[in-house]
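Chemist: Kindly return the folded structure for what I paste below:
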Amino acid sequence: MADDWRNGGFGLYVHWPFCEAKCPYCDFNSHVSRNINQKQWLDCYLSELRRSAGETPDRVLNTIFFGGGTPSLMAPETVAAVIDTARALWRPANNMEITLEANPGSVEAGRFAAYRDAGVNRISMGVQALNDDDLRRLGRIHTVSEARAAFDIARSCFDRVSFDLIYARQHQTLDAWRAELTEALSMAVDHLSLYQLTIEQGTAFGDRYALGKLHGLPEDDSAADMYLATQEICETHGLPAYEVSNHARPGAESQHNLIYWRYGDYVGIGPGAHGRITLNGQKFATETHLAPQRWLGAAANGNGETVRTEVTRQEQAQEYLMMGLRIVEGLDIERYCALSGCSLPQDKLDHLTQIGMVQCQDGRLMATPDGRAVLNAVIRELLG
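Modeler: Now for the predicted structure:
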């Protein structure tokens, strides 16, 4: 079991914590700052890369993902140096996927070409809505026309381009979402991430919701109808779901996110980045300082981590189950049993199978389309 992580692969996540504005629905670790010392950030990223690679030598690096925040605010030279250093510290896979998240408001043709030249080969763009009124409600600083222009720039520079949309927005109807999704699919290259709006504590939307001031949210049944319509429409257009919220043409799935869902190992560097790394047969969960300046100071002193926690075999089995059931391919039952030391509860499997929530096939356990629609309940049943 020392090499269990190999079943999922090995990736690198780099967190850039800065945005031009804080969106009211966002609970990610993002901050607005007008003065960013790119050289200081690069020095600390490279220091953390060297520290992490010293612990995980001789691994093949399958993916790099620049997340945020808004990584398209990073200087292309910073991105290039991180990629070059990671390639030198680990053995790069022949088909290494290197993704950078971008917001339409921060996209320039010259900058995107520079990211491509730096080694980025996939862009994930946060469009979020194809309706200017809803973009304003979501706190986005771009318009639909700017999003389309940015998307065209990305498509001219990169073969692989994904974009995100949020549905179940305020005052949104099922028919309106169907029309918007169909429009999005006419633009899509090979991948879409489609998320239902969730109201998180600690966000501006969360505060408004608690005060009863967030009006027009769809009822649960309406939101469920939007989810089901999403699956149907994307399937018809050749981008079937491969994960609860992600749709792709076959072969265009996000390889980095599949490392998470297949329960591989990944190094996380940057403020608030999480990681899972296996050292001497023991898997650890890693966390870093949330505040950018605190992380910078700690990384400059040799270690940006705050917590490193052993993940027990039982916890690994539970995490693998929770991740694996998110993807259409499901999880390997034998691998689950090896991690947990026991079999899945047969009576619960039988019940969930009978009511059409899961299926077992070729040694794998998969949630059905109906099961993925209520996945949290399915997972609670299996782990309860």
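Chemist: drop to CA atoms for contacts and neighbour counts, all remaining ones
Modeler: Fine.
Chemist: just checking, what packs against the helix or strand where residue 230 lies?
Modeler: Residue 230 is part of helix 220-236 when elements are defined by DSSP states H and E. On a contact count with 3 or more CA pairs under 8 Å, 6 or more residues apart in numbering; DSSP states H and E, helix 220-236 meets helix 174-187, strand 241-243, helix 369-373.
Chemist: again, only this time at 6 Å
Modeler: Using 3 or more CA pairs under 6 Å, 6 or more residues apart in numbering; DSSP states H and E, no helix or strand is in contact with helix 220-236.
Chemist: for that helix, which positions count as buried?
Modeler: 223, 224, 226, 227, 229, 230, 231, 233, 234 (16 or more other CA atoms under 10 Å).
Chemist: What is the burial count for the closest residue to residue 180 other than its chain neighbours?
Modeler: Using CA to CA, 6 or more residues apart in numbering and skipping the chain neighbours, the partner closest in space to residue 180 is residue 130 (6.5 Å). Around residue 130 there are 20 other residues, counting by other CA atoms under 10 Å.
Chemist: Next, the second sequence, to be compared with the first:
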Amino acid sequence: MVEPTALILPDTGEPGFGIYVHWPFCAAKCPYCDFNSHVRHQPVDQARFAAAFLTEMKWLRAISGPRTVTSVFVGGGTPSLMDPATIETILNGIARHWHVPQGIEITMEANPSSVEAERFRGYRSAGVNRVSLGVQALNDKDLKFLGRLHNVEDALKAVGLARDIFPRMSFDLIYARPGQTIAAWQAELKQAISYAVDHLSLYQLTIEEGTPFYGLYKAGKLLTLDDDQAADLYEATQDFTCEQGMPAYEVSNHARPGAESRHNLTYWRYGDYAGIGPGAHGRLTRGRQKLATVMERHPERWVELVERQGHGIIEEEHLENDAQADELLLMGLRLREGVDLARWQTLSGRSPDPVREQNLLDYGYLERLGNSRLRCTPAGMLILDAVVADLAC
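Modeler: Predicted coordinates:
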């Protein structure tokens, strides 16, 4: 059983082993969202889904072998639509299949529109010690534009409850919204930080294919900020959060020292993680290979697959060392701490191309941290994909 504790273990700097559980249901689909989320107008059979999560855990435990879990993340979708008893069942199942020490980070995503004090206390009793709130904006006009079901009053109530009940909390904001100015965004950030928040995830609005916003954008009915305006907002974000004691430790994530998300660090440090539930992805080491797993996205089809064969895996790929090296570089250069060069060289069997690396150093896009690590500069973060592509060649 997962025991609730106010202690969250400190970051060791190691990649760790995480468990990700995906709850795919939402009360409504936001027009910008391309995540695997689904709206159901009839009550979801939570007992059936919880049983399927437990069944899939057993399958993945057979692949991973005995491991010590360093973080759990229940994402979605909107996990705060689940009953606390469902969360408790899931967490207790994880503890039966892997070793879960007291004090590891256990995060659950929540939307302000589905928050009640009693439910939050139920999640806390089940073992959740960190909550991530999908606030997205701190003015009602933009919340309506983003299709959110809550208003600012709901959001601030949820933030207050989370602050009182959970040892750690974070919330998300979306910026580069149409017409947004640097001054308005800085005021919103200042307001966000004033609520004693220790972690913020700050994402630029992107128009993803297949979303309602994409259709409006293609029809010329949604005007977005141009690249220069978005870059100016990104730079202003970095400067302001740093001044406020919440510097970026990853491209889009900011924290007070010690409050960085342990689970997301596992991804970016290229650790192993078991992905459980509809559409979940996983990376599990087997010998010299990593097994990449992808689960069926459609919730009801996923349940049927699990009930029939013990898991919902629809894609498996055995990643050889060179593919692992590329993923390590792609993920690690997102971090302010950068990439462990020795680990990258062990996987890739080579050193970075000296000419390409020197060019990136000369242009001010990369920097060395002694002889052991390589990281992007703030300028390099603006063109991260290009830097990764150039260095990986």
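Chemist: what does the residue nearest to residue 180 of structure 1 align to in structure 2?
Modeler: Matched across to structure 2, residue 130 of structure 1 falls on residue 138, judged by TM-score structural alignment.
Chemist: State the three-state secondary structure for its match.
Modeler: What DSSP: H, G, I helix; E, B strand; the rest coil gives for residue 138 of structure 2 is coil.
Chemist: now residue 26 of structure 1
Modeler: Secondary structure, three-state DSSP: residue 26 of structure 1 is coil.
Chemist: which ones are touching whatever residue of structure 1 lines up with residue 251 of structure 2?
Modeler: Under the alignment (TM-score structural alignment), residue 251 of structure 2 pairs with residue 244 of structure 1. By CA atoms under 6 Å, 6 or more residues apart in numbering, the contact set of residue 244 of structure 1 is residue 326.
Chemist: How about residues contacting stretch 337-349 of structure 1?
Modeler: Here stretch 337-349 of structure 1 makes contact (CA under 6 Å, 6+ apart) with 313, 314, 317.
Chemist: Same check on stretch 49-64 of structure 2?
Modeler: 93, 310, 311.
Chemist: Neighbour-wise, which one of those residues leads?
Modeler: For those, the largest number of neighbours (other CA under 10 Å) sits with residue 311, at 25 neighbours.
Chemist: what residue of structure 1 takes the place of that one?
Modeler: Using TM-score structural alignment, the partner of residue 311 of structure 2 in structure 1 is residue 303.
Chemist: now the longest helix along structure 2: which residue numbers in structure 1?
Modeler: Taking DSSP state H as the criterion, structure 2 has its longest helix at helix 46-64. Helix 46-64 of structure 2 corresponds to residues 38-56 in structure 1, going by TM-score structural alignment.
Chemist: And stretch 89-96 of structure 2, by the same measure?
Modeler: Under TM-score structural alignment, the match for stretch 89-96 of structure 2 is residues 81-88.
Chemist: what's that stretch in contact with?
Modeler: Applying CA under 6 Å, 6+ apart, the set of residues contacting stretch 81-88 of structure 1 is empty.
Chemist: tell me the average deviation of that stretch from structure 2 after fitting.
Modeler: With mean CA distance after the TM-score superposition for structure 1, stretch 81-88 of structure 1 departs from structure 2 by a mean of 1.1 Å once superposed.
Chemist: quick one: buried residues of that stretch?
Modeler: 81, 82, 83, 86, 87.
Chemist: Kindly report the same for stretch 292-308 of structure 2.
Modeler: 292, 293, 294, 295, 296, 297, 299, 302, 303, 305, 306, 307.
Chemist: Among those, name the ones in strands.
Modeler: Per DSSP state E, strands hold the following members of the buried residues of stretch 292-308 of structure 2: 292, 293, 294, 295.
Chemist: which non-adjacent residue is nearest the last one?
Modeler: Once flanking residues are discounted, residue 295 of structure 2 sits nearest to residue 313: 4.3 Å by CA to CA, 6+ apart.
Chemist: farthest pair in the ones in strands among the buried residues of stretch 292-308 of structure 2?
Modeler: Taking CA to CA as the measure, these span a maximum distance of 10.3 Å, between 292 and 295.
Chemist: List the contacts of the aligned partner of residue 222 of structure 2 in structure 1.
Modeler: With TM-score structural alignment defining the correspondence, residue 222 of structure 2 maps onto residue 214 in structure 1. Residue 214 of structure 1 makes contact with residue 208, according to CA under 6 Å, 6+ apart.
Chemist: which secondary structure element contains residue 212 of structure 1?
Modeler: Judged by DSSP H and E, residue 212 of structure 1 forms part of no helix or strand.
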